[in-house]
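[1] sequence? don't have it. structure:
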């Protein structure tokens, strides 16, 4: 998929948002027009208004363009809302029920395929990225992907009757911060990142 047009649109929205608004609403520290971003364990500054990332990603795998679009979308958001502590699934997001099957294929199934046999590994892999255990399922973990956007991954291991299963949950305030389609991309990227770290740990253990 060509994300170039979406990137240009997200950059324009970011540039139309003042640095004062970003400092007020994003939850990120701002110093001299530099926004200090922690994104899934990666540290960046985003310069305003240029939208330049430092260090500038050198390889697409380090911070794909769609991840930069998500970051710019979040930084341009001006909602004063806060987390409400209520879990909702993707199908409970506005219009989410229509796209639940693609969401399941892109995010939930890969999570189950990689972590389903040993759900406890999900917590271990997420910890270096700031993941905190959640008391859900056989293993659950919450990642603050953005300061106001937690994502909770839940797994149930297989037993004699049922195969492994899982879900990805959001805070009830989620619609205030990003459009529904962004949460599909976000959840998929979270799972992809966890899988990559998990594979690195497996290789180091051999």
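    Done, it's in. The structure presented is a predicted model; accordingly, all values stated were derived computationally and were not measured.
[2] could you use CA atoms for every contact and neighbour count after this?
    Fine.
[3] so which bits of the longest helix anywhere in the chain are buried?
    Of all segments of type helix in the chain, defined using DSSP state H, the longest is helix 180-205. Taking 16 or more other C-alpha atoms under 10 Å as the basis for neighbour counts, the residues of helix 180-205 that come out buried are 180, 182-195, 197-198.
[4] packing partners for that helix?
    Helices and strands in packing contact with helix 180-205 are listed as helix 65-76, helix 109-115, helix 120-126; criterion 3 or more C-alpha pairs under 8 Å, 6 or more residues apart in numbering; DSSP states H and E.
[5] so which of those is nearest residue 204?
    Proximity to residue 204, assessed across the helices and strands packed on helix 180-205 by C-alpha to C-alpha, is greatest for helix 120-126 (12.9 Å).
[6] below is an additional structure, to be compared with the one above:
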């Protein structure tokens, strides 16, 4: 059961990555800038934003190419669990993606951002 949930979660993250990367990269970068994001040198688009003043999150987006599908990663600082329960990371990440989608002008539909 847990393996199935993980598989579904990874599939959903890949769908989010594709949805974000169908956008113009400048639009995505502008959304991060509105969140006072710090540009990072990795990924096609990479930024760090603060979920809280003590809890930075790093977002990395890679566009698809001939070898790899589009991919998105959200990373937390190792000290995140000093300030928040580890299970809260999923909620924090979801709210970060939701806010980013709103600022980027992506239509929100439940938790799937208007995707089928």
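    Noted; the coordinates are in hand. Note that this is a predicted model, so its numbers are computed, not measured.
[7] same list (the helices and strands packed on helix 180-205 of structure 1) but as JSON lines, adding distance to residue 98 of structure 1.
    Conversion of those to JSON lines gives the following (distance: least, C-alpha to C-alpha, whole Å):
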{"stretch": "helix 65-76", "distance to residue 98 of structure 1": "21"}
{"stretch": "helix 109-115", "distance to residue 98 of structure 1": "18"}
{"stretch": "helix 120-126", "distance to residue 98 of structure 1": "28"}
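[8] just say helix, strand or coil for the residue of structure 1 most remote from its centre.
    Going by C-alpha atoms, centre = their mean, the residue of structure 1 most distant from its centre is residue 160, 32.8 Å out. Reducing the assignment to helix, strand or coil with DSSP: H, G, I helix; E, B strand; the rest coil, the entry for residue 160 of structure 1 is coil.
[9] identify the residue of structure 2 aligned to it.
    With TM-score structural alignment as the matching criterion, the partner of residue 160 of structure 1 in structure 2 is residue 66.
[10] how close does that match get to residue 88 of structure 2?
    36 Å (C-alpha to C-alpha, to the nearest Å).
[11] next: residue 78 of structure 2.
    Residue 78 of structure 2 sits 14 Å away from residue 88 of structure 2, taking C-alpha to C-alpha as the criterion.
[12] please apply the same query to residue 25 of structure 2.
    Computed with C-alpha to C-alpha, the distance linking residue 25 of structure 2 and residue 88 of structure 2 is 29 Å.
[13] ok, now residue 21 of structure 2?
    Applying C-alpha to C-alpha, one obtains 26 Å for the distance of residue 21 of structure 2 from residue 88 of structure 2.
[14] list the contacts of residue 118 of structure 1.
    Going by C-alpha atoms under 8 Å, 6 or more residues apart in numbering, residue 118 of structure 1 touches residue 157.
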